[in-house]
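1. just need the structure, nothing else, for what follows:
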Amino acid sequence: MTTETIRASETPAEGKSSLALYLHIPFCTSKCGYCDFNSYEGLDHVVPDYTPALIHEMELWAPAAKNYRVDTIFFGGGTPSLTSIDDMRILADALREQYDISPDVEWTLEANPTELTREHLEGLRGIGVNRLSMGVQSMHPDELELLEREHTPERVAQAVADARAAGFDNLNLDLIFGLIGHSMERWQSTLEQVIAFQPEHLSCYALTVEPGTALYYRVQKGQLEEPDPDLAAEQYDWTRERLAAAGYQQYEISNWAKPGRACRHNLVYWRAEPYLGMGAGAHSFFIGRRMANVDSPTRYVEAVNQSYEERQASGTGRAELRQVAGGEVPDEVTLRADAMILGLRLLDGVRTEDFRARFGVSVDDAFGPALQRHESLGLIERTADRVRLTERGLLLANEVFVDLLPDPD
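-> From the prediction side, this is the model:
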């Protein structure tokens, strides 16, 4: 991807529109063996400079966002719950000062159960965070050890209780099935214990052994066996049935919610709507561009501060956003593919008239042969007004998605 010069004072002309903000906190006390996210341990020396850099990036982007209303904010990581309440308050104040924040903003913070003391939770609630996304993964100590998680099942229960006591009424719990050496019974045990907590939202993901992770190297060396995809498929089918019986509505391949509690922020991604990412490695789709910040927290801090100093010295309010490592203006074919692939992740699928209104062509004009092929395979179904994955298609979604990608140049 060619690096582009993006000017902070460029303002879209379409008027007040909805915008999602993502802020990346890349620091962890330890890196989980399965994790391939942009996260780092052992960078304590960078932490004091990171919050000021985030605030500088907020200020650099603010002119371009002045015609937008922020409807969702998401602090992801890494481990955002490691950020002190004082720093979180500073960030929250800066967001409110620089951006038009909706009165009913959905404000999510990702958290590990280990860091969630009652005092910390009350502090988060006090500054405006109103949704927690907690990385539980399992309710079995040996599975947590395999995943290199630092918490215990008991700590999860306490963190949930403390979150409720602090006033959080919107709680997501992340879980992983299809673990190495897993069984249906152990997964059922985890899910039943978590259902008993009555979270408003659940995200359930199959374990993937990502290249470059510690888990990947252990599997490659024969120290651990590969996950069993057939077992994972059985666990997924059971999960769908059990969560439906428990009153959860599945609205995306890996996400379930109580009525009215779907994650508004993630819906922005799946609907291919604008979002602005700030922080090391954060991605954006904003003012018609895809962008990605530099991954390294150290380089990110240096780049943002240099851009901020340039803006201050210029006297015009303009500055090159040096933290943006890559960017592109997607062509129409790419935008159509993005909208189709992301939209098919939702159980409602893609509404055909919405697609035509957005792109000026029908889904058949854009993807006819691929849709026909996967419909004949039983992976896609058509209704009067939409295209969506079948139940079998939910399990084999990637086979559909790869067929919808634009041909490489």
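
2. all contacts plus neighbour counts: C-alpha atoms, from now on.
-> OK.

3. count the neighbours of the residue nearest to Pro229 when sequence neighbours are not counted for me.
-> Of all residues not flanking Pro229 in the chain, Gly178 sits nearest, at 7.1 Å (Cα to Cα, 6 or more residues apart in numbering). Counted with other Cα atoms under 10 Å, the burial measure for Gly178 works out to 24 neighbours.

4. enumerate every residue touching Leu91.
-> 51, 54-55 (Cα atoms under 8 Å, 6 or more residues apart in numbering).

5. helix or strand for the residue sitting nearest the centre point of the chain, which one?
-> Central residue check for the chain by Cα atoms, centre = their mean: the C-alpha nearest the mean position is that of Asn266, 6.3 Å away. In the assignment (DSSP states H and E), Asn266 maps to helix 264-270.

6. mind listing what's buried in that helix?
-> Of the residues in helix 264-270, 264-265, 267-270 count as buried by neighbour count, 16 or more other Cα atoms under 10 Å.

7. could I get the residues you listed in JSON lines, plus columns for distance to Tyr217?
-> Conversion of these to JSON lines gives the following (distance: Cα to Cα, whole Å):
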{"residue": "Arg264", "distance to Tyr217": "36"}
{"residue": "His265", "distance to Tyr217": "33"}
{"residue": "Leu267", "distance to Tyr217": "34"}
{"residue": "Val268", "distance to Tyr217": "34"}
{"residue": "Tyr269", "distance to Tyr217": "31"}
{"residue": "Trp270", "distance to Tyr217": "32"}
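
8. between these, which is nearest Ala214?
-> Distance to Ala214 across the buried residues of helix 264-270 (Cα to Cα) is lowest for Tyr269, with 28.5 Å.

9. I'd assumed Leu344 was in contact with that closest one.
-> No. Tyr269 is not in contact with Leu344 according to Cα atoms under 8 Å; the separation is 12.0 Å.

10. let's compare: structure for the following, please.
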Amino acid sequence: MSAPLHLYLHVPFCVRRCTFCNQKIYPATPETCKAYANALLAELEATAPDFSGDPVQTVYWGGGSPTALSQDDFARIMRRIRELFSLAADTEITVEALPNRVDASWMVAFQNTGVNRLVLGLATARIPELERIGSANNMPSSETSLILPQLFHLPGYEATLLYGIPGQTAANFATSLRFAVKYKVSALRLDPLTLPKGVEETVCRDEVPAMLDYAARHLTEKGYHEYLPGRWAKLGQECRDLLARQSTENYLSFGPGTTTRVDGGLSRNTENIAVYTLHPQEPELLYKPVTRA
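-> Here you go, the predicted structure:
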């Protein structure tokens, strides 16, 4: 009997590491990205037969930065997903993207592969704060990334904003929030900045309650609702992938360090990218069961 299915594809590459990034990411080179794309395809092909006919509700590309892959490899993987799995016309297909990596050519690639949702990692709309966190974003790229989805009629695009940036005040955060809302994003994620261990910075913790209070009032006034903690959306624009992660539905994750859920059981993929790239079709080397605490 078929059951709802969700797919997550992890791309652990970034052109540049932000100062406070906690993720395990690797430098993006054409050679490493090509090898990784081939490994993702091999893992997808090895896994798909066990889920033949299960209707795929969501496909989520996360990272890192999925746009570190070439557009050809991205399209090649999306085509193969459609061949291997049962995707419907309304399957939610989401890609995380950094504003400085979104341009018209990527928007065409998204259109051609059926991507219908972007998550744009704005972080902040203030240049001093972008510099403070070592982000490669800038204001022109941030504005462009919010305009392009409208020009290309993308059904949904979401902005991620950080609060608790060193030196950030409630007024600063309100400026960033209004910036994103001005461009009519369909959803927003408000995430606390997590400092890596050993990093000491002056963070205005006393300002955080005022930031969140302002966000709740402003977003409610603008027609958004909070459907998960820190996750706001216009009605009907909630991220179905995020909701699926809170459910018990089968959730297949591809790539190193990811966790898969099948029939309530969890397994963890190897965090060793070299092992993953060389042995993407050898489950005994890749997966370990996860014991719930």
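
11. what does the helix holding Asn266 of the first structure correspond to over in the second structure?
-> The counterpart of helix 264-270 of the first structure in the second structure, counting by TM-score structural alignment, spans residues 240-246.

12. and what of stretch 236-252 of the first structure?
-> Following TM-score structural alignment, the aligned partner range for stretch 236-252 of the first structure in the second structure is 212-228.

13. quick one, strands of the stretch 51-200 of the second structure?
-> With DSSP state E, counting those that start in this stretch applied, the stretch 51-200 of the second structure shows strands at 55-63, 86-97, 117-123, 156-163, 187-192, listed in chain order.

14. mean per-residue distance, the fourth one versus the first structure.
-> Here strand 156-163 of the second structure is compared with the first structure after superposition; its mean distance to the aligned residues, by mean Cα distance after the TM-score superposition for the first structure, is 0.4 Å.

15. same check on the second one?
-> Superposed on the first structure, strand 86-97 of the second structure shows a mean distance to its aligned partners of 0.7 Å (mean Cα distance after the TM-score superposition for the first structure).

16. the first structure: matching residues for that strand?
-> The alignment places strand 86-97 of the second structure over residues 100-111 of the first structure (TM-score structural alignment).

17. any idea what the residue nearest to Pro229 of the first structure aligns with in the second structure?
-> Using TM-score structural alignment to pair residues, one finds that Gly178 of the first structure aligns to Gly164 in the second structure.

18. which residues touch its match?
-> Taking Cα under 8 Å, 6+ apart, we find Gly164 of the second structure in contact with 192-193, 203-205, 207-208.

19. how about 7 Å then?
-> Listed by Cα atoms under 7 Å, 6 or more residues apart in numbering, the contact partners of Gly164 of the second structure are 192-193, 203-205, 208.

20. which ones are touching the closest residue to Lys258 of the first structure other than its chain neighbours?
-> Counting by Cα to Cα, 6+ apart, Lys258 of the first structure lies nearest to Tyr248, which is 4.8 Å off, once chain neighbours are set aside. With contacts defined as Cα under 7 Å, 6+ apart, Tyr248 of the first structure is in contact with 256-258.

21. from those residues, which land in strands?
-> Counting by DSSP state E, the part of the contacts of Tyr248 of the first structure found in strands is 256-257.

22. now the contacts of Tyr248 of the first structure in TSV, with distance to Arg388 of the first structure?
-> Putting the contacts of Tyr248 of the first structure into TSV (distance: Cα to Cα, whole Å) gives the following:
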residue	distance to Arg388 of the first structure
Trp256	17
Ala257	19
Lys258	21
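
23. I'd like the contacts of Tyr248 of the first structure written out as JSON lines, with distance to Ala244 of the first structure and neighbour count added.
-> Formatted as JSON lines, the entries for the contacts of Tyr248 of the first structure read as follows, by distance: Cα to Cα, whole Å; neighbours: other Cα atoms under 10 Å:
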{"residue": "Trp256", "distance to Ala244 of the first structure": "9", "neighbour count": "24"}
{"residue": "Ala257", "distance to Ala244 of the first structure": "10", "neighbour count": "23"}
{"residue": "Lys258", "distance to Ala244 of the first structure": "10", "neighbour count": "19"}
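
24. out of the contacts of Tyr248 of the first structure, which comes closest to Glu381 of the first structure?
-> Among the contacts of Tyr248 of the first structure, Trp256 lies closest to Glu381 of the first structure (Cα to Cα), at 21.2 Å.

25. the closest one contacts Leu202, doesn't it?
-> Yes. A contact is recorded between Trp256 of the first structure and Leu202 when judged using Cα atoms under 7 Å, the distance being 5.2 Å.

26. still on that earlier bit, export the strands of the stretch 51-200 of the second structure to JSON lines and tack on distance to Pro49 of the second structure?
-> Output for those, formatted as JSON lines (distance: least, Cα to Cα, whole Å):
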{"stretch": "strand 55-63", "distance to Pro49 of the second structure": "13"}
{"stretch": "strand 86-97", "distance to Pro49 of the second structure": "11"}
{"stretch": "strand 117-123", "distance to Pro49 of the second structure": "27"}
{"stretch": "strand 156-163", "distance to Pro49 of the second structure": "31"}
{"stretch": "strand 187-192", "distance to Pro49 of the second structure": "35"}
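
27. before we move on, back to that, nearest to Phe367 of the first structure among the buried residues of helix 264-270 of the first structure?
-> Nearest to Phe367 of the first structure, judged by Cα to Cα, of these is Trp270 at 18.3 Å.

28. what's the nearest residue to the closest one if we skip its chain neighbours?
-> Distances taken as Cα to Cα, 6+ apart put Leu342 closest to Trp270 of the first structure, at 4.6 Å, once the chain neighbours are dropped.

29. just give me the neighbour total for the one you found.
-> If you count neighbours by other Cα under 10 Å, Leu342 of the first structure ends up with 19.

30. work out for me the element it sits within.
-> Counting by DSSP H and E, the element that carries Leu342 of the first structure is helix 332-344.

31. now do the buried residues in that helix.
-> Counting neighbours by 16+ other Cα under 10 Å, helix 332-344 of the first structure gives 336-344 as buried.

32. over to stretch 301-316 of the first structure?
-> Neighbour-count burial for stretch 301-316 of the first structure, with 16+ other Cα under 10 Å as criterion, is recorded at 301-308, 310-311.
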